[in-house]
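Visitor: quick check, what structure comes out for this input:
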Amino acid sequence: MTTEDQNVALVKALYASWHETKGDPRPFLDHTAEDATLHSLSGGAPGVEFTRRCGSKAEIEHYFSTLLRDFAMNHFTVDEVIANEDRVVVLCRTSWTSRLTGKTFETPKVDVLRVVGGKISEYAEYYDTARVEAAARP
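Guide: As a prediction, the model looks like this:
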């Protein structure tokens, strides 16, 4: 099995768990490097301040805990996982409901991860920021 195959298998398993548990971040955190970074397209916008750039595993853990405090996952559906060397791209769709406003949104999403030695060192997520931010606004 190539490193790309191992990375794809790992990422598929992590995303399957994420969907099945409706947001248990522990499998992701167990496979996150201490100095990992996370870039979210909303970049800390009002109502979704937790999306600001993260520069450590501890900050990523805070990102997940705040996301799950403020939003409830309806689904997280992976359509395709593509790898090139240590980069893994996840094409997916997701829907969440704001626990604060009761508003639901659905968005296509692309996640780009860097996986080195079985650990995620970079996360980047791209989605429809207007939908997410509108759901967070009262």
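Visitor: all contacts plus neighbour counts: C-alpha atoms, from now on.
Guide: OK.
Visitor: just the element for Glu80, please.
Guide: Glu80 is part of strand 71-84, with elements assigned from DSSP states H and E.
Visitor: list the buried residues of that strand.
Guide: Buried residues in strand 71-84, counted by 16 or more other CA atoms under 10 Å: 71-78, 81, 83.
Visitor: now name the helix or strand holding the nearest residue to Glu85 once chain neighbours are set aside.
Guide: Nearest residue to Glu85, sequence neighbours excluded (CA to CA, 6 or more residues apart in numbering): Glu4, at 5.7 Å. Here Glu4, judged by DSSP H and E, is contained in helix 3-20.
Visitor: equivalent analysis for Asp111, please.
Guide: strand 104-116.
Visitor: picking up where we left off before, among the buried residues of strand 71-84, which one lies nearest to Ala134?
Guide: Phe71 (12.8 Å; CA to CA).
Visitor: and for the closest one, nearest residue in space, chain neighbours not counted?
Guide: Computed as CA to CA, 6+ apart, the closest residue to Phe71 that is not its neighbour in sequence is Ser98, at 4.4 Å.
Visitor: I'd say Arg53 and Leu38 touch.
Guide: Yes. Contact between Arg53 and Leu38 holds when scored by CA atoms under 8 Å: they sit 5.8 Å apart.
Visitor: more crowded one of these two?
Guide: Leu38 (22 against 19; other CA atoms under 10 Å).
Visitor: here is the second sequence; please produce its structure so I can put it next to the first one:
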Amino acid sequence: MSTEETARLIRRTYEAYGRGDLQTVFAGLADDIEWTSQGADDALPWAGRFSGHDQVGQFFARVAETVAVETFEVLDIIVQGDRAAVVARITARLRTNGLPLAAEKADILRVRDGKIVRFTEYYDTGLVARTLAAPAEEQRPA
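Guide: Model prediction:
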């Protein structure tokens, strides 16, 4: 795939995610997608490795059960050939304790035959785990 084709696919997929359009997101993923979300799975319900559409669907379900995404903004997309890096900012509210969460993340992707075949996300897992574990009272304004 050319750099331009990869960039179009990545942009289209991330724009779809930002709109909550998972059908379009999945259309951009290969059937044998390898999806990795960093973190300890005992602290972050969505952390781990997921293979194929069914397991990636489980990833998205775990995220949706735990987090209400309020904003999702792509800050930068860097593409070379069949590889891409995406930097994004997310603001959300945790369903578990009502606390707000704001974090930046970096994703590394690989494309083959017009589909994303590998996705790995990196973010401050410690911050997210601490916020998930915190009682709501800890972060309420005085």
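Visitor: could you name the helices and strands sitting against the helix or strand just after the strand holding Asp111 of structure 1?
Guide: Downstream of strand 104-116 of structure 1, the first helix or strand assigned by DSSP H and E is strand 119-127. If contacts are counted by 3 or more CA pairs under 8 Å, 6 or more residues apart in numbering; DSSP states H and E, strand 119-127 of structure 1 sits against strand 32-40, strand 104-116.
Visitor: and those strands as CSV, adding distance to Gly23 of structure 1?
Guide: Below are these laid out as CSV (distance: least, CA to CA, whole Å):
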stretch, distance to Gly23 of structure 1
strand 32-40, 16
strand 104-116, 16
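Visitor: corresponding residues in structure 2 for stretch 52-60 of structure 1?
Guide: On structure 2, the counterpart of stretch 52-60 of structure 1 by TM-score structural alignment is residues 48-56.
Visitor: how much does the matching stretch stray from structure 1?
Guide: When structure 1 is superposed, stretch 48-56 of structure 2 averages 1.3 Å from its matched positions, counting by mean CA distance after the TM-score superposition for structure 1.
Visitor: list just the nearest of the buried residues of strand 71-84 of structure 1 to Arg131 of structure 1.
Guide: Closest to Arg131 of structure 1, out of all of these and judged by CA to CA, is Phe71, at 13.2 Å.
Visitor: in structure 2, what residue corresponds to the closest one?
Guide: Using TM-score structural alignment, Phe71 of structure 1 pairs with Val67 in structure 2.
Visitor: is its match in contact with Thr91, as I believe?
Guide: No. Assessed by CA under 8 Å, Val67 of structure 2 is found out of contact with Thr91, at 9.7 Å.
Visitor: so which elements touch the strand holding Glu80 of structure 1?
Guide: Using 3+ CA pairs under 8 Å, 6+ apart: strand 71-84 of structure 1 touches helix 3-20, strand 87-98.
Visitor: mind putting these in CSV, mean neighbour count and distance to Ala130 of structure 1 included?
Guide: Output for those, formatted as CSV (neighbours: other CA atoms under 10 Å; distance: least, CA to CA, whole Å):
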stretch, mean neighbour count, distance to Ala130 of structure 1
helix 3-20, 18, 23
strand 87-98, 19, 14
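Visitor: quick one: closest of these to Tyr126 of structure 1.
Guide: Nearest to Tyr126 of structure 1, of these and by CA to CA, is strand 87-98 at 9.9 Å.
Visitor: list the contacts of the corresponding residue of structure 2 for Leu41 of structure 1.
Guide: Superposed on structure 2 with TM-score structural alignment, Leu41 of structure 1 falls opposite Gln38. Gln38 of structure 2 makes contact with 47-48, 120-123, 125 under the criterion CA atoms under 8 Å, 6 or more residues apart in numbering.
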